[in-house]
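[1] Here you go, sequence then predicted model.
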Amino acid sequence: MSQLLGDEAPHTGTTIVAVSFDGGVVLGADSRVSTGNYVSNRASDKITSLSDNAYMLRSGSAADTQAIADYVRHYTAMHSMELGRDPKIKSVAKLVAQINYSNKNLLMGAMIVGGWDPEGGGQIFGVPISGTLVQQDWTTDGSGSTYIWGYLDSAYRDGMSREEAEELVKTALALAMSRDGSSGGLARLITITKAGAERRMIKGDEIPLFWDEIEPMGTNGTGMVVV
């Protein structure tokens, strides 16, 4: 996630991941916000509530995605009052996509909407830049996503438990954060089920470090060069 600096175009410096399981969905994001090459916020919360049962993962321009979330939260609140119940996740996702698409020449935001409703259960919708809307069992976006598409494709399976889905999201974020310079900080997860939404924060020192598992060539395992 980035903030605009002068005439510099924003980029999707972020890693966001969503995975479905039997009974709900798990959404996760890193916490780094950059302004150009400068890290302007190390602990940003990129998981935004759109309603009691629907949440958005944000990447791209922080200002743009925050504005979209504010509009959608306003409209879904009115919609919920008219219905007397929480909105359908698909309806919330369509609203996000409509606003994004209608302003595609002005906004730079790649988002994921996930949540639970009685009709569809746990659902995930990808809303990439320009406003396409795609329902998926799992998805990822942001600059860090390029490093973990293959991992998620091979590791995801139908019928996962809640614990397996949470571990998959945590590991995918850790892998992306270890390679992508625009992703970092801590990891935030939210699990959404029939019972509601439960947040979890994984501190930086609790995130796995995968590069330490590989012993550099020409060393004796202590970091000292062997000649």
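    Alright, I've got the coordinates.
[2] From now on I want contacts and neighbour counts done on CA atoms only, so please keep to that.
    Fine.
[3] Helices of the chain, start to end?
    Secondary structure of the chain (DSSP state H): helices located at 62-83, 89-102, 149-155, 162-179.
[4] Pipe the ones you listed into a markdown table and attach distance to residue 128 and mean neighbour count per row.
    Below are those laid out as a markdown table (distance: least, C-alpha to C-alpha, whole Å; neighbours: other C-alpha atoms under 10 Å):
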| stretch | distance to residue 128 | mean neighbour count |
| --- | --- | --- |
| helix 62-83 | 11 | 16 |
| helix 89-102 | 9 | 21 |
| helix 149-155 | 15 | 13 |
| helix 162-179 | 18 | 21 |
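[5] Next up, a structure to set beside the first:
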Amino acid sequence: MDLNAPHGTTIVGVTYDGGVVLGADSRVTLEMGVTIDSMTNKIIQLTDKIYICRSGPAAASEVLSDYVRNMLDQQEIQFGQPAKVKDAANLVRLFSYKNKNMRQMGVIVGGWDKYEGGQIFAVPPGGAILKLPFAIEGRDFVDMTWREGMGKVEAELFVIKVVSRAIAKDEASGGLVRTVTVSILILARLQYLRDDIKKGQSRACMEITGIPGPTCDAFAGNAPRMLQ
């Protein structure tokens, strides 16, 4: 494999002590490298506490998201309990296995449930399923810098660095860095400005819900502090 070739979408999921952090770039490109959208949201909500990061053909991944979301909704109504992260991952696996023609589609499922806490599952094309402490599709340095037992802020900064480095190195990744943090009490969805990423910094430019995220100073390597 040519490590210098464009790797397309960059998606990442990591566990931390209490939950998970998911991250993705926002650029969509055609096979010939033409950018058609720089603001796509690749982190899709399935339930209150379960999300997926999607890569590959946008239409196929949207069909997958709708299918899994509907199945989980029916399950929650039938049993009167929130869905398990593992259930969502298995539904993604079954969909991928039955649609092997969608070989370019890769998915990371992440979330929190009361049974096993924060969990990350990788579902590569073809329908395998892997429960992992972290997962990435794209390129970067996760295996060298991830460590067990990270706290929430450290995990968020780690995900921001992974995606922003990929944006800087890979012409097929780009746009904003989006992150989602999920735990028993927290649901925080943030996005970070591209211009700041190019400078080696990151700034929360929108907080949709939940608690604040790390500031530019935290990302630049100074003592982490939270937005007020």
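    Received, thanks. All of these numbers come straight from a predicted model, not from anything done at the bench.
[6] quick one on the thing from earlier: need the helices of the first structure in TSV (columns: distance to residue 32 of the first structure).
    Formatted as TSV, the helices of the first structure follow (distance: least, C-alpha to C-alpha, whole Å):
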stretch	distance to residue 32 of the first structure
helix 62-83	11
helix 89-102	23
helix 149-155	20
helix 162-179	10
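[7] out of those, nearest to residue 49 of the first structure?
    helix 62-83 (7.5 Å; C-alpha to C-alpha).
[8] Read off where that closest one ends up in the second structure.
    Mapped onto the second structure using TM-score structural alignment, helix 62-83 of the first structure covers residues 58-79.
[9] what's the mean distance for that stretch versus the first structure?
    Mean deviation of stretch 58-79 of the second structure relative to the first structure after superposition (mean C-alpha distance after the TM-score superposition for the first structure): 0.6 Å.
[10] Tell me which of the helices of the first structure lies nearest to residue 40 of the first structure.
    Comparing these by C-alpha to C-alpha, helix 62-83 comes nearest, at 11.4 Å.
[11] and that closest one, what other elements does it pack with?
    Contacts defined by 3 or more C-alpha pairs under 8 Å, 6 or more residues apart in numbering; DSSP states H and E place helix 62-83 of the first structure against strand 47-51, strand 54-60, helix 89-102, strand 109-117.
[12] let's go with 6 Å and repeat that
    Counting contacts by 3 or more C-alpha pairs under 6 Å, 6 or more residues apart in numbering; DSSP states H and E, helix 62-83 of the first structure is packed against no other helix or strand.
[13] for that helix, the distance to its chain's centre please.
    Centroid separation for helix 62-83 of the first structure versus its chain: 18 Å, with C-alpha atoms, centre = their mean, to the nearest Å.
[14] relative to strand 54-60, how tilted is that helix?
    Calculated by axes from the mean of the first three to the mean of the last three C-alpha atoms, to 10 degrees, helix 62-83 of the first structure forms an angle of 160 degrees with strand 54-60.
[15] Compute the inter-axis angle for helix 62-83 of the first structure and helix 89-102.
    Going by the same axes, to 10 degrees, helix 62-83 of the first structure is angled at 140 degrees with respect to helix 89-102.
[16] what angle sits between helix 62-83 of the first structure and strand 47-51?
    Using the same axes, to 10 degrees: helix 62-83 of the first structure against strand 47-51 is 20 degrees.
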